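**Student:** no letters, just coordinates:
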C-alpha cells in the first residue's frame, strides 16, 4: 500500500524526481497536517512522505518544532498586503477575506497560527510570521496613523479575525439528523427559564454563514476605526 487511511499517501518517487529542499520538506509537512492535523506530523512520517531517510530532513529543520515554524511561515506568506493601497479600509477588508480563505483551506493550522504565537515572544518568532504585521503597520502609517494607533488597529482586526475563524471552524451541530434547529444544536439541554434568548435564536445560530458574518463584523469594526481614535483609556 502507498498510504494509510488517516494520512496522505507515501510517494517515494519524489526521491528520484525532485531534490530535497526546505521548500519541499515544508510543503510535504503542510500536506500531512492538512490531511490529519498537527499531531499526525512526525519526522518519520515526513521522511516516508518524501521517500527519504528521516535523518536527511535534519539538514533542513532541526526538529518537528522547527518544521512547524516553517509551515507557519509558509501559511503567513499566503497573506497578501498591498502597502501602497490608498484606501486602508478597503485593504484591511481584503486582508481579512484572505485570512479567512487561508483558515478555511488549512483548518488544522488555525490553532497553531492563533495560539502558538501567544506563548512566543515577538523577537523569537519566525520572521516570516511577522511580515504581515510589519506590512499592515506600513499600510496604516502611510494613511497618517501613528505607529501606536496602527498597532491598536492591527490588534483589533486580528483579535476579531482569530475569534471569527475559530467560531466558524468549530463543530456546532450535535445531532444533524434532528428536524428542528433547537434539537440539532443541542439547545434543548438548556433550562428554558435561564436561557430564553439563546434558545429562541436556534434558527439564527444554525444558519451561521462564515462569509456573511465576516462582512458584518468588518462593517462594524471598520466603521468604528474610521472615526478619530481615543487617545487612551477614559478616566473614571
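**Tutor:** Perfect, I can see it now. The shown structure was predicted, so the numbers you read here are calculated from the model rather than taken from an experiment. Numbers count the residues shown, from 1 in each chain.
**Student:** CA atoms for contacts and neighbours, from now on please.
**Tutor:** OK.
**Student:** remind me, longest helix of this structure?
**Tutor:** If you go by DSSP state H, the chain has its longest helix at helix 147-169.
**Student:** quick one: list the elements packing against that one.
**Tutor:** With contacts defined as 3 or more C-alpha pairs under 8 Å, 6 or more residues apart in numbering; DSSP states H and E, the packing partners of helix 147-169 are helix 88-105, helix 110-115, helix 127-142, helix 210-226.
**Student:** here comes the other one, which I'd like you to weigh against the first:
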C-alpha cells in the first residue's frame, strides 16, 4: 500500500506554480476575491508557505501581471509599422480578454514591472523601426494610452453583472424606442448617436455597442492620424 503522505505527492511549490495558480483562481473568481489565504487553500498549503515565493499580495499581483503580459508574445516581423503596431495592440487585447481581471491589476501597479516595460519598449520600437520620429512616437504612445495594453476606459458604463440588475437592464432595453423618442426632445445629439450604434448584447462597452468594433475603430483612427503626421514631418516644436 502506498503510504506516501499527500504533501510528499504534491508538486514542489515554487514561484511559477504560485503565480499560475493565482492567475487561474483570479480567472474563476475575479481579482477582488483573490487573497493569500484563498490561494494557499487552492494550492493545499498553509498561507506562510506562499511568502517564501512572494513577499506580499502586491508582489503577487506584480507576478500575475508579468504572467499575463508574457502571453502577448514577441512582435511579428514583416509588416509596416502601422500594421505591426496594430497587431501588437490586438495581441495584448487578446491576452487581456483571456483574463478579464488583468486590466484592473495593470492599472493598480504604481510602478511598471519588467514585462510591462518590455512590452512598452517593443511597441515604441515598432514606431521607430518604421521611421517615425522619437518625438512623434512619444506623443503617439500617450495618445494610445491604455490601448497599448488592450483595454480602454469607455465613455459608456459597463452593463450590470448582477442577475437582478441584468434583468432590470433587459427590461429597460425593451423600452428603448420610447426612451429614444423622449431623449430626442431634450438631448437630440445623444439620441442620434445611440440610435446609430452597432449592437452586441455581450459587449463590455455597454449599451449594446460592439465592443471589438469600437476598440479597433479608435485604434485605426489613431494609427491613421499618426501616419498622416509622420508623412507631414510633424514635430512637437510646431
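**Tutor:** The structure has been received and is ready for your questions. Nothing here was measured: the structure is a model prediction, and the numbers come from that model.
**Student:** what's the TM-score here?
**Tutor:** Counting by TM-score structural alignment, normalised by the length of the first structure, the TM-score of this superposition works out to 0.76. Behind it: 214 aligned residues with a C-alpha RMSD of 3.1 Å.
**Student:** so which of the helices and strands packed on helix 147-169 of the first structure gets nearest residue 64 of the first structure?
**Tutor:** For residue 64 of the first structure, the closest of those is helix 110-115, at 13.2 Å, according to C-alpha to C-alpha.
**Student:** distance to residue 67 of the first structure and mean neighbour count added to the helices and strands packed on helix 147-169 of the first structure, as a markdown table?
**Tutor:** Putting those into a markdown table (distance: least, C-alpha to C-alpha, whole Å; neighbours: other C-alpha atoms under 10 Å) gives the following:
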| stretch | distance to residue 67 of the first structure | mean neighbour count |
| --- | --- | --- |
| helix 88-105 | 19 | 18 |
| helix 110-115 | 12 | 16 |
| helix 127-142 | 13 | 18 |
| helix 210-226 | 30 | 14 |
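**Student:** dump the ones you listed into a markdown table; add distance to residue 26 of the first structure as well.
**Tutor:** Putting those into a markdown table (distance: least, C-alpha to C-alpha, whole Å) gives the following:
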| stretch | distance to residue 26 of the first structure |
| --- | --- |
| helix 88-105 | 16 |
| helix 110-115 | 15 |
| helix 127-142 | 13 |
| helix 210-226 | 29 |
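**Student:** circling back to that earlier point, now do the longest helix of the first structure against helix 210-226, angle only.
**Tutor:** Computed with axes from the mean of the first three to the mean of the last three C-alpha atoms, to 10 degrees, the direction of helix 147-169 of the first structure lies at 160 degrees from that of helix 210-226.
**Student:** chain center to helix 147-169 of the first structure, what's the gap?
**Tutor:** On the basis of C-alpha atoms, centre = their mean, to the nearest Å, helix 147-169 of the first structure sits 11 Å off its chain's mean C-alpha point.
**Student:** same question, stretch 40-58 of the first structure
**Tutor:** Relative to its chain's centre, stretch 40-58 of the first structure lies at 25 Å (C-alpha atoms, centre = their mean).
**Student:** okay, that stretch sits on what stretch of the second structure?
**Tutor:** Using TM-score structural alignment, stretch 40-58 of the first structure corresponds to residues 33-51 of the second structure.
**Student:** flag every buried residue along the matching stretch.
**Tutor:** Neighbour counts using 16 or more other C-alpha atoms under 10 Å place 34-36, 39-40, 43, 47, 50 of stretch 33-51 of the second structure among the buried residues.
**Student:** what does stretch 133-153 of the second structure give?
**Tutor:** In terms of neighbour count (16+ other C-alpha under 10 Å), stretch 133-153 of the second structure has its buried residues at 136-137, 140-141, 144, 146-151.
**Student:** pipe these into TSV and attach distance to residue 198 of the second structure per row.
**Tutor:** TSV is the format used below for these (distance: C-alpha to C-alpha, whole Å):
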residue	distance to residue 198 of the second structure
136	33
137	32
140	27
141	28
144	23
146	23
147	21
148	24
149	24
150	20
151	19
